[in-house]
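Engineer: My questions concern the predicted model and sequence given below.
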Amino acid sequence: MIDLLYVVLIAPFADFAFMQRALFGSLLLSLGACPVGVFLMLRRMSLSGDAMAHGILPGAAAGFLFFGLEILPMTIGGLIAGAIVALGAGAVSRFTVQREDASMAAFYLISLALGVLLVSMRGSSVDLMHVLFGTVLALDNEALALIGGIVAVTLVVLFVFWRALVAECLDPLFLRSVSRLGTPAHFIFLGLVVLNLVGGFQALGTLLSVGLMMLPAASARFWTSRVEPMCVLAVLIGFASCLSGLLLSYHAALPSGPAIILSAGVVYFVSIMFGTRGALRARAIRHRHRIA
């Protein structure tokens, strides 16, 4: 039994360096992206996060067009493109009659089409799949250093601006009336979203990077209503999803990125049913009230 557990759970990481790097990189991503996902969810900006994830594609594709699959040019390009999409959509919603969700959707569609076009100009279908879905098993030391730097910046910013970010989630108008941090906190938060999406792009691609950000956060929402425990629980769910997804991809010969996101999806559906704030608990409470 012990030998079987070793072969199933430990041997893939003990025997292969690429599995160790994949696990370390994905755990780092969870540590930074999952708390950001909690704030995205509380702000009711979950789909905006998905739009910004696609928004980094043209910049990453431009870096690929000129330098190939080099991390630094693609990262810089992704940061620039993500910032343009976030600021552009915000400016359109602020200075026109269009709401931010509609402007974000427009920028997202344009960005996705432009990014695919740029990749197709130089690369093959394999390169396009790499950009769209990532290659977590191909993370090297340079990519891990980049992800580690993004996570460090994220944690420091969250620590420094925690109260302002929480207050803006609950009542942004009140925060702006009592503090000058209202507007800066919003743009700082958007910067964190873009940073973590760029970090996730290295491992999961533009189409799946937002999944590791949002699914653990959405799952944690069914277990607690307090922000601090929700962030901690989201990180733990992210850790479990990465570990189980990598093991599933190894033993079943499945793509690693989708396996990680599907593992997070399983936790999400379990949380819907069995969470302390999930469907079965709510139904039981309503049943007791009827009896009373």
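Structural biologist: Received, thanks.
Engineer: C-alpha from now on. contacts and neighbour counts both.
Structural biologist: Noted.
Engineer: Was I right to think A83 contacts G191?
Structural biologist: Yes: at 7.3 Å, A83 counts as touching G191 under the criterion of C-alpha atoms under 8 Å.
Engineer: which of the residues in the longest helix belonging to the chain are buried?
Structural biologist: Ranked by residue count, the top helix of the chain under DSSP state H comes out as helix 182-220. By neighbour count on 16 or more other C-alpha atoms under 10 Å, the buried set for helix 182-220 is 182, 185, 188-220.
Engineer: Likewise for stretch 168-180?
Structural biologist: Neighbour count says stretch 168-180 has E168, C169, P172, L175, R176 buried, by 16+ other C-alpha under 10 Å.
Engineer: In JSON lines: those, plus distance to L47 and secondary structure.
Structural biologist: Shown next, in JSON lines, are the buried residues of stretch 168-180 (distance: C-alpha to C-alpha, whole Å; DSSP: H, G, I helix; E, B strand; the rest coil):
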{"residue": "E168", "distance to L47": "18", "secondary structure": "helix"}
{"residue": "C169", "distance to L47": "16", "secondary structure": "helix"}
{"residue": "P172", "distance to L47": "19", "secondary structure": "helix"}
{"residue": "L175", "distance to L47": "24", "secondary structure": "helix"}
{"residue": "R176", "distance to L47": "24", "secondary structure": "helix"}
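Engineer: Second structure follows, compare the two:
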Amino acid sequence: MTLVEFFASPFADYGFMRRAMVGCLALSLGACPLGVLLVLRRMSLVGDAMSHAILPGAAVGFLIAGFSLFAMTVGGIVTGLLVAGLAGMVSRFTPLREDASFAAFYLASLGIGVLLVSVHGSNVDLLHVLFGTVLALDDPAILLIAGIATATLVLLALLYRPLVAECLDPQFLRAVGGSGGFVHMAFISLVVLNLVGGFQALGTLMVVGIMMLPATASRFWSASVTGQMIMSSAIGIVSSYVGLLISFHQNLPASPAIILSASVIYALSVLVGRIDSVMARSIQLRRPI
């Protein structure tokens, strides 16, 4: 087998591989920049919490209509926004911080979702919901992910300045008359939408990986927010391509292979990245003063 056949044949010869790559490409373009903003807000674990928060709604949609894209998507959006709203209310009216309230609600949501699928479905159904079916993406699922990615990029372009300002100094945004509450809820809504679209491909347990791992890795390659967003999307695309290749040639589950590929890139970024990596800091320390 030549190198060209190894790297290109799976996508040239098999439609399901092309659909999987297109779905992951759209997901990387929409979700990875949001991961950068989550890192800036010190809300990295909130992405994980929200990915589990959509599980009960997706489970209810599954119980009502089976693997219906519309039912599971609507259910996931409703429960995701509900958990986000409840966590925000708890943090607003009690001393509990928002990340702690998210953690409490996500644990309850995860338990309810797994229980619903386990009691009324099979183990295979539970695995599909938790780990996704990226190699079985159909055209409607790809269009959903692509539509969410397009809406995300448009809204990020429109709200870029207030989003970054709220990440760095939310009190300043309120002081100058910025609608901090609206910007915050718009951002959380985008996170929910991307997680709901992404779980169709990678499942509720894996989708947060493609949102957060490239975002954290990009910190070691660019100092600007825009640069980190672009780099995170690029890392997400490369991780998806490598993970799908490994899955195809080694007959491994695709979703974990994609997330593990992103994990390897993150580890390499920590070690040899251009900014603040282990190598960059060691070189800086060796320079004569």
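Structural biologist: Received it, and whenever you're ready, just let me know what you need. Since the model is a prediction, treat every value here as computed from it, not as a measurement.
Engineer: re the thing from before, from the buried residues of stretch 168-180 of structure 1, which is closest to F133 of structure 1?
Structural biologist: C169 (30.6 Å; C-alpha to C-alpha).
Engineer: rewinding a little: by how much does the longest helix of structure 1 deviate from structure 2 on average?
Structural biologist: Once fitted to structure 2, helix 182-220 of structure 1 is off its aligned match by 0.5 Å on average (mean C-alpha distance after the TM-score superposition for structure 1).
Engineer: Find me the equivalent region of that helix in structure 2.
Structural biologist: Aligned by TM-score structural alignment, helix 182-220 of structure 1 corresponds to residues 180-218 of structure 2.
Engineer: host element of S263 of structure 1?
Structural biologist: helix 256-274 (DSSP states H and E).
Engineer: Now do the residue most central in space within structure 1 against F239 of structure 1, distance only.
Structural biologist: When C-alpha atoms, centre = their mean is applied to structure 1, the residue found nearest the centroid is M213 (2.6 Å). Between M213 of structure 1 and F239 of structure 1 the computed distance is 12 Å (C-alpha to C-alpha, to the nearest Å).
Engineer: okay, and the common contacts of these two?
Structural biologist: Counting by C-alpha atoms under 8 Å, 6 or more residues apart in numbering, the contacts common to M213 of structure 1 and F239 are S30.
Engineer: And the strands in structure 2?
Structural biologist: With DSSP state E, there are no strands along structure 2.
Engineer: L155 of structure 2 pairs with which position in structure 1?
Structural biologist: Following TM-score structural alignment, the counterpart assigned to L155 of structure 2 within structure 1 is V157.
Engineer: related to what we said a few turns ago, what's the angle from the longest helix of structure 1 to helix 256-274?
Structural biologist: 80 degrees (axes from the mean of the first three to the mean of the last three C-alpha atoms, to 10 degrees).
Engineer: State whether L254 of structure 1 and G245 are indeed in contact, as I suppose.
Structural biologist: No: under the criterion of C-alpha under 8 Å, L254 of structure 1 makes no contact with G245, lying 9.2 Å away.
Engineer: follow-up on the earlier one: which residues in structure 2 does the helix holding S263 of structure 1 align to?
Structural biologist: Using TM-score structural alignment, helix 256-274 of structure 1 pairs with 254-272 in structure 2.
Engineer: Quick check: the matching stretch compared with structure 1, mean distance?
Structural biologist: After superposition, stretch 254-272 of structure 2 averages 0.4 Å from its match (mean C-alpha distance after the TM-score superposition for structure 1).
Engineer: Tell me the buried residues in that stretch?
Structural biologist: Buried-residue list, stretch 254-272 of structure 2, by 16+ other C-alpha under 10 Å: 254-263, 265-266, 269-272.
Engineer: For Q284 of structure 2, state which of those is nearest.
Structural biologist: V272 (12.9 Å).
Engineer: Look up the closest residue to the closest one, ignoring the ones flanking it.
Structural biologist: Ranked by C-alpha to C-alpha, 6 or more residues apart in numbering and with sequence neighbours excluded, the top spatial neighbour of V272 of structure 2 is M279, at 5.2 Å.
Engineer: for the one you found, what are its contacts?
Structural biologist: L271, V272, G273.
Engineer: Please identify which of the residues you listed is nearest to I148 of structure 2.
Structural biologist: Looking across the contacts of M279 of structure 2 and measuring by C-alpha to C-alpha, the closest to I148 of structure 2 is G273, at 30.6 Å.
Engineer: Quick check, that closest one in contact with A223.
Structural biologist: No: assessed by C-alpha under 8 Å, G273 of structure 2 is found out of contact with A223, at 11.5 Å.
Engineer: neighbour-wise, which of those two wins?
Structural biologist: For G273 of structure 2 versus A223, neighbours defined as other C-alpha atoms under 10 Å are more numerous around G273 (22 against 13).
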